[in-house]
Each structure stands twice: as structure tokens, then as C-alpha cells.
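Enquirer: quick check, what structure comes out for this input:
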Amino acid sequence: MTPTATSGAVHGAARRVQQPQSWEPSVYRAPTPFGPLVLSLQPAPGVELPSHEVLRAALLLAQAEALVQLLEDWLQAPIDLEPGSPGAAGPSAAAHVSLGPAGGGPVLQAQVHLPWAWLQALPPREPALAQQLQALKWQPLATRLVLSRQGVQAAEWAQLCQPGAALLLPESFEPAGWPCALRPLDSVGEALLPQDLGAQWQPHAARLQWLGQPSPAAAATGEVMLEVLLRQPLMLTPPELLAWAGMQVRECAGGAALLERVGVAHAVVHPAQLLPLGLRADGRAGHLLRME
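Expert: Now for the predicted structure:
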């Protein structure tokens, strides 16, 4: 981890220099086998720092040492941080943490961007490590619940776009539960992962569960590919999405949905409602989609 300096020299310099009330974030990058790690350190207002760039960087990195050590323990490899530019390269997950001396106020705010490939390849197996990582303030991701993926003919698609039209959702009739998929989105609304995560929904019990594993590819043919999505995205953190603590379960009721054409830029999204059909003795029912 660079640059380095002795703690006494750095802290002495910090005491001797009068500084403004706020500092711009300092950004550091490090290569990993899964892509670049980006660490941003924002000193708290009023914190005294040396004006010399190398000393200031050494002081900030010294305050972030525990966080970097945690990431090195997770990666099982050293992390060599160098000054860099803001912004993560490629799909990443962000976590925040306040850093400072024990019993004192925060000295700086840290934000770390980790490649998604890292999170998926290295789920924390050791309970102590998993607990430390989940204690970070992970940034929640807007996550779509994909309820159905079907292929239809062009004429059928044109009819479906009309108010009052209905579409049967065959997945909803599965006796073990409704197989669906979780699709986390990036900041511009695009899919963050190359493959959705499999889930199972029980709308009669308002229960959604998943294991953080990729969803099986849906086999569907037709002139037009379409998807049915729950209208309101779920807000889930990376540890929740990847099920670091095992099976994840959350409350999730049905109701409003969206119908969207797949693979068409700027496709119109049609609002719809999920309607139950054929209630069984166990309380489950198949569903259809009715266009608004």
C-alpha cells in the first residue's frame, strides 16, 4: 500500500499546518484479479491535514488501514493503492464506512468500489469476515423482479399493447412456487450482471426467496420476446443479492406490473396488473397479466 510514512512524522505535520474546513476526496486505485478497486477518502470538515501531497496521502491511508486490511483478508492478496481518478471501471458495488479512532468522531468517510466479479467469485465463507463485510454500509441497488419471459408473434404483441388485453403467465402455475429472476440495475438502469439471479415467489404469501445463484436461461421462441416485471423495483444490497448469509427471504406482494419488449432500444413499457386465477386449496393461484 503506497505512499508510506512514519506515523509520528505524519501526525506531527498534521498538527503544525492550519487547513481549510473541508477537503476534496482523495481517490486511490489498485488492480485486482477481478478488475480495479477504487477507494475514495473524504476528510471530515475541520480535520487538519498537511498541505504536502505525499504526507497528506500517507495520513489518509493510515486512517484507512483497517479497511484496506479487511479487503486484503478477503482477497487473500496485498492491495497496492496508487493515486487515481474517480469512477469505477466496469460493473462494481459500492460500500461506505466512517473511519476514525476508537471512541472518537469520524476522521474521514471512505467509499470503496469493488468489481462485481470479485463479489461473485469470493463470497465470504468465514463468519467473522462475513460479519465485518456486511457491517459496511453497502449501497442498495434498484433490482427488477422478472416474473415471466415469453416469445409471441408480432400480431399477438400488437394486440397485447391494447388496454384490457390479457397474457397468461405459465411460470405462475408451477406447483413448487413461481420461478422468477432478480436483475440488479446500474445507475443508468442497465442490467449490472451478465445473468439474472434465480428466485422463487409465492405471491399468496407475499414471500420472495433466493440463493444468489444465476437463473437458468429461459427457453422461449417467437418473433417478439417480452418480459413481465414487477412494477416497483426492490432495493437490495450486494450481500443480500448474493445471499452471503444463506437463503434470503423478504416480503414481496403482487399487484402492479410492467410489460416490456426485449432487445429494442427505447422500448415502450406498458403498465399492467397481475390477476390471480384458479385459487387452489393451498392458497396458490396461477396469474394472468391484464393491460391497463
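Enquirer: for the rest of this, base every contact and every neighbour count on C-alpha atoms.
Expert: Fine.
Enquirer: mind listing the helices for the protein?
Expert: Using DSSP state H, the helices assigned to the chain run over residues 7-16, 53-63, 65-75, 116-121, 127-134, 154-160, 238-241.
Enquirer: among the ones you listed, which comes closest to L229?
Expert: When the helices of the chain are compared by CA to CA, helix 154-160 sits nearest L229, at 15.1 Å.
Enquirer: next, the buried residues of the closest one.
Expert: Using 16 or more other CA atoms under 10 Å as the test for burial, helix 154-160 gives W157, L160.
Enquirer: what would the helices of the chain look like in JSON lines with distance to V38?
Expert: Converted to JSON lines, the helices of the chain look like this (distance: least, CA to CA, whole Å):
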{"stretch": "helix 7-16", "distance to V38": "23"}
{"stretch": "helix 53-63", "distance to V38": "13"}
{"stretch": "helix 65-75", "distance to V38": "11"}
{"stretch": "helix 116-121", "distance to V38": "13"}
{"stretch": "helix 127-134", "distance to V38": "16"}
{"stretch": "helix 154-160", "distance to V38": "44"}
{"stretch": "helix 238-241", "distance to V38": "17"}
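Enquirer: which one of the ones you listed lies nearest to L274?
Expert: For the helices of the chain, the distance to L274 is smallest for helix 154-160, at 14.2 Å, taking CA to CA.
Enquirer: which other helices and strands contact the closest one?
Expert: The contact analysis (3 or more CA pairs under 8 Å, 6 or more residues apart in numbering; DSSP states H and E) places helix 154-160 against no helix or strand.
Enquirer: again, only using 10 Å
Expert: Contact partners of helix 154-160 among helices and strands, from 3 or more CA pairs under 10 Å, 6 or more residues apart in numbering; DSSP states H and E: strand 166-169, strand 224-230, strand 286-291.
Enquirer: could those strands go into CSV alongside distance to S98 and mean neighbour count?
Expert: Listed next are the helices and strands packed on helix 154-160 as CSV, based on distance: least, CA to CA, whole Å; neighbours: other CA atoms under 10 Å:
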stretch, distance to S98, mean neighbour count
strand 166-169, 46, 17
strand 224-230, 35, 21
strand 286-291, 46, 21
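Enquirer: based on its surroundings, how many neighbours for L75?
Expert: 17 (other CA atoms under 10 Å).
Enquirer: let me redo that: E82
Expert: Using other CA under 10 Å, E82 has 17 neighbouring residues.
Enquirer: among the helices of the chain, which comes closest to A142?
Expert: For the helices of the chain, proximity to A142 was assessed by CA to CA; helix 238-241 is nearest, at 10.8 Å.
Enquirer: what comes up buried for the closest one?
Expert: Neighbour count says helix 238-241 has P238, P239, E240, L241 buried, by 16+ other CA under 10 Å.
Enquirer: one more, for comparison:
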Amino acid sequence: MTALTLSTPKTVLAVFMGIGLFAASHLASAATITVGGANFSEQSVLANIYASALRKAGIETQTRLNLGNRQVIAAALKSGDVDVVPEYIGSLLAFYDNKAALTDQQAITQALKAKLPDSLELLGSSSAGSATAWAVTHKTAEKYHLKTLSDLAPVSSQLVLGGPPEVKTSALGVPGLKAVYGIDFKSIKSLDMGGPLSRLALNSGTIDVVTVVSTQGILATEPWVVLDDDKNQQPVQNITPVIRKSVLTPQITQTLDKVSAALTTKELTELNRLVDIDHKDPAKVADEWVSKHVAVTAG
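Expert: Presented below is the predicted three-dimensional model:
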């Protein structure tokens, strides 16, 4: 074996720089992408869809699910604890600009790109979307003649709302309902987002109105009435990947854009039903959907 002779300081520097560049390149190529998700089942489905597609593209990926609300996820993105999350453009814009009152998808997207932290990138949106909604039992709907949120306003002071903790302060939660409809509830109970706690509370009469996601599978089986947002208080909520720029590559962009192009509201509702009602594993449901709908190969 021929010995390596380092004849000059410049040669030594060049060799070590070369080693450093190789190590940095190797680490970058071996980096694991962490997909995060909020603490309700639809987010687990979406995060697993992103993760499955990325893995099929040959990208090492892991998930961190049930992280909490948007404040928690924003902090996780900032710190690098997660790299990419499925988001809802209307709610995300309200998070970064609580004075925004846009309803058009293109306008929301442009405003959001201007408001996002410089470290984050908004990828292509899906046609699929799910919005925050409010439901009551058939008994409550009949008692108070409720079909719309406008109908709810005159009797809201007699009723108890249940939902995730952030519904009290989010611009698209209780403050928005009050500003747009004049809805002012008797009290608010911190539960979950249309999950088991909320289901039990509404059906037992502990609460009168429940906060749900419009695409939740539970809405297909529970005898609830989802109140129509007749004044369009909720903006469009196209599901969109938000990713840290420091990890973004053309391959990741291409892969997640394919997911967004394939996902529809109807399909998302069915995926939620499989998880919420049939109690199937979100990771398996997501992987089967990606295999069937997204043409991804390792590159």
C-alpha cells in the first residue's frame, strides 16, 4: 500500500476539507425526514400517507404523531423536531395572521406564503379539505330548530360547547363564532377534536354542541346534525404539506406533490371512516392508499 504524503500545509487543508465535505454529504443523504401530525385521527392518517410515499421514494422517514395543537407543531418545526406536517391552509393563515378574512384558495395561499416563517416552505395543495365544524344531537336540533350556525346564535347562551382547548382562543374557534354570528356559549369544556371524549360528552348530555372535523368518519355513524356554516366563517382548508426548507429536496417536493394531486375529500373521508369506525391501523390504511393511488418509485 502506498503511503499518503502530505507535503505542504495546503495539501493537508485540502485533504481535510475533502473529508469534511464527504462527511457532510453522507450525513445529508442519510438524514431521516420526520413527519409530524396533530392530535386527532385524520392527522395520523395524513402524516402516515406522507411518510409512506416518502419511504416508497427511497427516503428514510419516521413519524411523530399526536403532537398536540398548532402551537406545539409550530414549535416542533422551528426546533427541527419535525420536518414536515400536513396542514390546513385557512387555519394556518389564521394562526400566523388572525386578522386575515380571506375565503379564496389562491388568495389564502399567497397570503400564507408571505406570512410563513422564512424557514418553512408551502408545497402544492390538495383538492381535499376538511374544516372545523359544529354538531348537535338530533334531539337538540329539534328542540331549538337548529340547522345553521345562525340558528344557533339566539340560543347559544343556554348551551355548553365541547372541543379541544384551543377552540377557546383560536381565531377560527369561539372568537370567530362570536364575531361572525354573535354566538356566545354558556360555558366551554376542554375535550378533544370530535374524539372519544367529545362523543361521550355529547351523547350523555354533558355538552350540547361539539367541535368536529367535517371529514371525520364518526359523523357517518353518530346521530348528529352538523350545523351549516351559512356565513362562511370557516375559510377553505385545502390540505397542504408544510416543510422545513433545510431538508427540502426536488425528490421530496415531487413525491409530496403527487400525494396532493391524488388526494380528494371523498377519499379522505373514507380513510377516516376506516380508522375511526372500523378501528384499522392508520399506518396500514395510509400505506394501502399510497400503493393504490400514488405512483412513486425509489430514485
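Enquirer: tm score of chain vs chain?
Expert: The TM-score (TM-score structural alignment, normalised by the length of structure 1) is 0.23; 121 aligned residues with a CA RMSD of 6.4 Å.
Enquirer: out of the helices of structure 1, nearest to L197 of structure 1?
Expert: helix 238-241 (8.1 Å).
Enquirer: helices or strands up against the closest one?
Expert: Looks like helix 238-241 of structure 1 contacts strand 92-99, helix 116-121, helix 127-134, strand 137-138, strand 141-152, strand 178-184, strand 207-214, strand 248-251 (3+ CA pairs under 10 Å, 6+ apart).
Enquirer: list the buried residues of the longest one.
Expert: Right, strand 141-152 of structure 1. Residues L141, A142, T143, R144, L145, V146, L147, S148, R149, Q150, G151 are the ones in strand 141-152 of structure 1 that count as buried (16+ other CA under 10 Å).
Enquirer: other SSEs contacting it?
Expert: Packing partners of strand 141-152 of structure 1 (3+ CA pairs under 10 Å, 6+ apart): strand 166-169, strand 178-184, strand 197-202, strand 224-230, strand 234-236, helix 238-241, strand 256-261.
Enquirer: and the fifth one, what does it pack against?
Expert: It refers to strand 234-236 of structure 1. Secondary elements touching strand 234-236 of structure 1 (3+ CA pairs under 10 Å, 6+ apart): strand 141-152, strand 178-184.
Enquirer: by contact count, what packs against the last one?
Expert: For strand 178-184 of structure 1, the packing partners by 3+ CA pairs under 10 Å, 6+ apart come out as strand 141-152, strand 197-202, strand 207-214, strand 224-230, strand 234-236, helix 238-241.
Enquirer: one more time with 7 Å
Expert: Strand 178-184 of structure 1 sits against strand 141-152, strand 197-202, with contacts defined as 3 or more CA pairs under 7 Å, 6 or more residues apart in numbering; DSSP states H and E.
Enquirer: could the helices and strands packed on strand 234-236 of structure 1 go into CSV alongside distance to V269 of structure 1?
Expert: Formatted as CSV, these follow (distance: least, CA to CA, whole Å):
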stretch, distance to V269 of structure 1
strand 141-152, 14
strand 178-184, 17
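Enquirer: pretty sure I188 of structure 2 is in a strand, no?
Expert: Yes. Assessed with DSSP: H, G, I helix; E, B strand; the rest coil, I188 of structure 2 lies in a strand.
Enquirer: distance of it from I49 of structure 2?
Expert: The spacing between I188 of structure 2 and I49 of structure 2, counted by CA to CA, to the nearest Å, is 33 Å.
Enquirer: between the two, which one's more packed in?
Expert: Set side by side, I188 of structure 2 and I49 show more neighbours around I49, with 28 against 20, by other CA under 10 Å.
Enquirer: who's in contact with the more buried one?
Expert: A286, D287, V290 (CA atoms under 7 Å, 6 or more residues apart in numbering).
Enquirer: return the subset of those lying in helices.
Expert: Members of these lying in helices (criterion: DSSP H): A286, D287, V290.
Enquirer: next, count neighbours for the second one.
Expert: Spelled out, it's D287 of structure 2. Neighbour number of D287 of structure 2 under other CA under 10 Å is 19.
Enquirer: so it sits against S52, correct?
Expert: Yes. The pair formed by D287 of structure 2 and S52 meets the contact definition of CA atoms under 7 Å, at 5.6 Å.
Enquirer: re the thing from before, export the helices and strands packed on strand 178-184 of structure 1 to TSV and tack on distance to L160 of structure 1?
Expert: Shown next, in TSV, are these (distance: least, CA to CA, whole Å):
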stretch	distance to L160 of structure 1
strand 141-152	10
strand 197-202	24
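Enquirer: Q42 of structure 1 is nearest to which of these?
Expert: Proximity to Q42 of structure 1, assessed across those by CA to CA, is greatest for strand 141-152 (22.6 Å).
Enquirer: give me the angle between that closest one and strand 256-261.
Expert: Relative orientation of strand 141-152 of structure 1 versus strand 256-261 (axes from the mean of the first three to the mean of the last three CA atoms, to 10 degrees): 60 degrees.
Enquirer: now strand 141-152 of structure 1 against strand 178-184, angle please.
Expert: Counting by the same axes, to 10 degrees, strand 141-152 of structure 1 lies at 130 degrees to strand 178-184.
Enquirer: next, the angle from strand 141-152 of structure 1 to strand 224-230.
Expert: Going by the same axes, to 10 degrees, strand 141-152 of structure 1 makes 140 degrees with strand 224-230.
Enquirer: for the helices and strands packed on strand 141-152 of structure 1, which one sits closest to Q131 of structure 1?
Expert: Closest among those, using CA to CA: helix 238-241, at 10.5 Å.
Enquirer: and P175 of structure 2, how many neighbours?
Expert: Neighbouring residues of P175 of structure 2 were enumerated by other CA under 10 Å; the total is 17.
Enquirer: and L41 of structure 1, which of the helices and strands packed on strand 141-152 of structure 1 is closest to it?
Expert: It's helix 238-241; of those, that one is closest to L41 of structure 1 (CA to CA) at 21.2 Å.
Enquirer: all strands for the stretch 1-150 of structure 2, in order.
Expert: Here the stretch 1-150 of structure 2 has its strands, by DSSP state E, counting those that start in this stretch, at 33-36, 61-64, 84-88, 120-122, 132-137.
Enquirer: export the ones you listed as CSV, with columns for distance to V15 of structure 2 and mean neighbour count.
Expert: Output for these, formatted as CSV (distance: least, CA to CA, whole Å; neighbours: other CA under 10 Å):
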stretch, distance to V15 of structure 2, mean neighbour count
strand 33-36, 30, 24
strand 61-64, 33, 18
strand 84-88, 36, 25
strand 120-122, 35, 18
strand 132-137, 57, 22
